[in-house]
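Student: sequence first, predicted coordinates after that:
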Amino acid sequence: MRDHDSATVSFLDSGSGGATLAGLGVLTFSFSFPATAWALDGGHGLGPWTVTGVRGVLAALLALACLRRGRVPVPERRHWRGLLAVALGCVVGFPLLTTLALQTSTSAHSAVVIGVLPLATAAVSAALGRTRLSPWFWGAAGVGALVVAVFALRQNHGRPTAADLCLFGALLVCAVGYAEGGRLARELPGWQVIAWGVVAALPVTALTAAVALAVEPVGLTAHALTGIGYLAAVSQFGGFVLWYRGMAVIGVPRASQLQLAQPLLTLLWSVLLLGERLPASALVAAVLVLGCIATTQRFGRRAPEPGKALGVSVGGPAVPHGGQSD
């Protein structure tokens, strides 16, 4: 190996390199809602079901190429249940529900509502793993959920809209997918979890794409093509590779802190890329949610039982400290 190649590998395996990779993962995810809005292109681009199916199919093709090149064996049968949860939650459910919501909701509004996803992920992880979390966590999580609920109702004159119901449904299914992905990442390299997840979802996404392309209008505008390309290559696969690798190097708590910036970044891109008007209430709600998440990071976790690792992250998919890298 050449000297500069060795230096690159050493940097990526260092704390600074791991933080850089995790930060790049957060940055890539922050563009997902604007990219979805571009794919829809205000009704002139692709339909919501087409977006969900096509992004999943393209991501699966990329994942299959990576798995084949790495000669990765098929996961053991005991991993299949978790991979199915990742597939249904992160590859099918979350993309579909958020895309349906973005037909009528703004990217900025959706970013604030989805901002409590780290809290939802931690809560689901605790429930599935029967992990005891301190009253500080549940108090901060409750306040965060209340902030988002008040924000959504205030934006819609006191009544939840169909878009809000889709966003809350997306929160739930994605939290389950993230929690199961975190559990699997204790045993499999993180990039393989999302790779096998998109592959497991391929029968559903391929059928969805085939039916949707036949019944939904297809507008191949520049925005639509750019948006779907980004969603497939980056949001659905490549961003997870960066995120998991960075998290494996620097650990769950530090990587989770980096993801606190994601809703705020999405608000910025919504204004710069989509020309959306940012109401003051959106920025205030996003900052309050960020504070709630930071509180859970600082005070929310109780010490694990001897010999057990919680593996619970309130910032995204979790891997244990010193977990496997890709």
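Tutor: Yes, it's here.

Student: please count neighbours and contacts with C-alpha atoms only from this point.
Tutor: Fine.

Student: got a list of what A282 touches?
Tutor: Listed by Cα atoms under 8 Å, 6 or more residues apart in numbering, the contact set of A282 reads A108, H109, V112, F151.

Student: put this next to the first one:
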Amino acid sequence: MAFQVSLVLLAFAANSLLCRWALDVHQFDPAVFSLVRLLSGALTLTVLMLLTRQRSAAAPAPAMQSIKYRLQQKRFWLLGAGLGTYVLGFSWAYTQLDTGVGAFILFATVQLAMQVASFIQGGRLTRLQWSGVVISLLGLAGLLLPGGSAPAPLAAALMFIAALGWTAFVLMAKASGKALEDVQQAFVAASLLVIPLFPWLLDEWLHWSPMPWLLALLSGSVASGLGYFLWYRILPALGVHRAAQLQLLVPVIAVMMGVVILAETLAVQALFAMVVIIAGVMLSTFVKKRA
């Protein structure tokens, strides 16, 4: 389980890095990035699902019958709406917000929304665990907010909505009996919801070098598609509270990846904040509840 969690967190951090690389460094269009990300994720997961079914002894259902059945399912569109809201809202807000401020709004909102959901579902934390939650959020603020400018209200609202979309997508994993199928459906449904943007993006397709396209493809097929599939597989065993806390490690890993890959500098204050985040996550995640 620890190895799988580590892979998921690395994939999430890689997504943050790839997005920053494409949108900030190459000034890639956020709508194009989102569409390529969703389509490449849908294609990768569809191929993986077909290969898995070929190895299965059970005969697959006819293609048209399967497609018609899915389009009629409420869960199919809910998965797509949650994922699509996150991907679109994140990409658009990212270009309008200071990177640290945007990431803080995203991760703090997800953390609080998932803790509320856990509480509603019957999860109860000890005072020590709540202390860990608060400590990790303070560390997150110390890592992401210094030097950031006040966010534009619309961009902040978009990032907040994106966080709620991601929260809804993650919470639906608890009822997932087939992780690969659910995540594949989420990417396909989200792609169908976003494809109407295509006509407005035709003029944008030839304005960039191949590099940002490659970054978007990697983000969609590997960091998002395969990363989210693995996340859906392990989340029911983790539980909502632990999943929410572990996600706060993503900014820490993303900062370290930025230092190694993009040659970004790491201030002493940022290093201290990362230690605080890790301490808070460990305190809240690994402390056992009293019987």
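Tutor: Alright, I've got the coordinates. Predicted model only: the values in this text are computed from it and were never measured.

Student: if we can go back for a sec, among the contacts of A282 of structure 1, which recur in structure 2?
Tutor: By both residues aligned by TM-score structural alignment, their matches' Cα atoms under 8 Å, the contacts of A282 of structure 1 still in contact after alignment to structure 2 are F151.

Student: now the contacts of A282 of structure 1: which count as buried?
Tutor: A108, H109, V112, F151 (16 or more other Cα atoms under 10 Å).

Student: just put those residues in a markdown table and tack on secondary structure.
Tutor: Output for the buried ones among the contacts of A282 of structure 1, formatted as a markdown table (DSSP: H, G, I helix; E, B strand; the rest coil):
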| residue | secondary structure |
| --- | --- |
| A108 | helix |
| H109 | helix |
| V112 | helix |
| F151 | helix |
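
Student: among these, which pair sits farthest apart?
Tutor: Using Cα to Cα, those reach their maximum pairwise distance at A108 and F151, which is 11.8 Å.

Student: I figured G280 of structure 2 hits L140, correct?
Tutor: No - with contacts counted by Cα atoms under 8 Å, G280 of structure 2 stays clear of L140, the gap being 10.0 Å.

Student: find residues that contact each of the two.
Tutor: Common neighbours of G280 of structure 2 and L140 (Cα under 8 Å, 6+ apart) do not exist.

Student: so what corresponds to V57 of structure 1 in structure 2?
Tutor: Matched across to structure 2, V57 of structure 1 falls on L39, judged by TM-score structural alignment.

Student: spit out the contact partners of its match.
Tutor: F187, V188, S191, G220.

Student: residue in structure 1 paired with the first one?
Tutor: With TM-score structural alignment as the criterion, the equivalent of F187 of structure 2 in structure 1 is V198.

Student: what are the ranges of the helices in structure 2?
Tutor: 2-20, 30-55, 63-71, 74-94, 99-120, 127-144, 153-171, 179-194, 198-201, 210-218, 227-238, 240-247, 249-261, 268-286 (DSSP state H).

Student: which residue in structure 1 aligns with V133 of structure 2?
Tutor: When structure 1 is aligned by TM-score structural alignment, V133 of structure 2 is paired with A141.

Student: same list, the buried ones among the contacts of A282 of structure 1, but as a markdown table with distance to V72 of structure 1 please.
Tutor: Shown next, in a markdown table, are those (distance: Cα to Cα, whole Å):
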| residue | distance to V72 of structure 1 |
| --- | --- |
| A108 | 39 |
| H109 | 40 |
| V112 | 38 |
| F151 | 45 |
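
Student: of all those, which comes closest to L100 of structure 1?
Tutor: Here the nearest of those to L100 of structure 1, counting by Cα to Cα, is H109; it sits at 13.7 Å.

Student: ok, the residue nearest to the match of V133 of structure 2 when sequence neighbours are not counted to V193 of structure 1 distance?
Tutor: Sequence neighbours aside, L119 is the residue nearest to A141 of structure 1 in space, at 6.0 Å (criterion: Cα to Cα, 6 or more residues apart in numbering). Per Cα to Cα, to the nearest Å, L119 of structure 1 is found 21 Å from V193 of structure 1.

Student: hang on, the earlier thing: counterpart of the residue nearest to A141 of structure 1 in structure 2?
Tutor: By TM-score structural alignment, L119 of structure 1 lines up with Q111.

Student: so how many other residues sit close to the aligned residue in structure 1 for V8 of structure 2?
Tutor: Using TM-score structural alignment, the partner of V8 of structure 2 in structure 1 is G25. Using other Cα atoms under 10 Å, G25 of structure 1 has 27 neighbouring residues.

Student: was I right to think G25 of structure 1 contacts F240?
Tutor: Yes - between G25 of structure 1 and F240 a contact is recorded at 6.6 Å, counting by Cα under 8 Å.

Student: ok, and the closest non-adjacent residue to the equivalent of Q103 of structure 1 over in structure 2?
Tutor: In structure 2, Q103 of structure 1 lines up with T95, judged by TM-score structural alignment. Nearest residue to T95 of structure 2 in three dimensions, chain neighbours excluded: L23, at 6.9 Å (Cα to Cα, 6+ apart).
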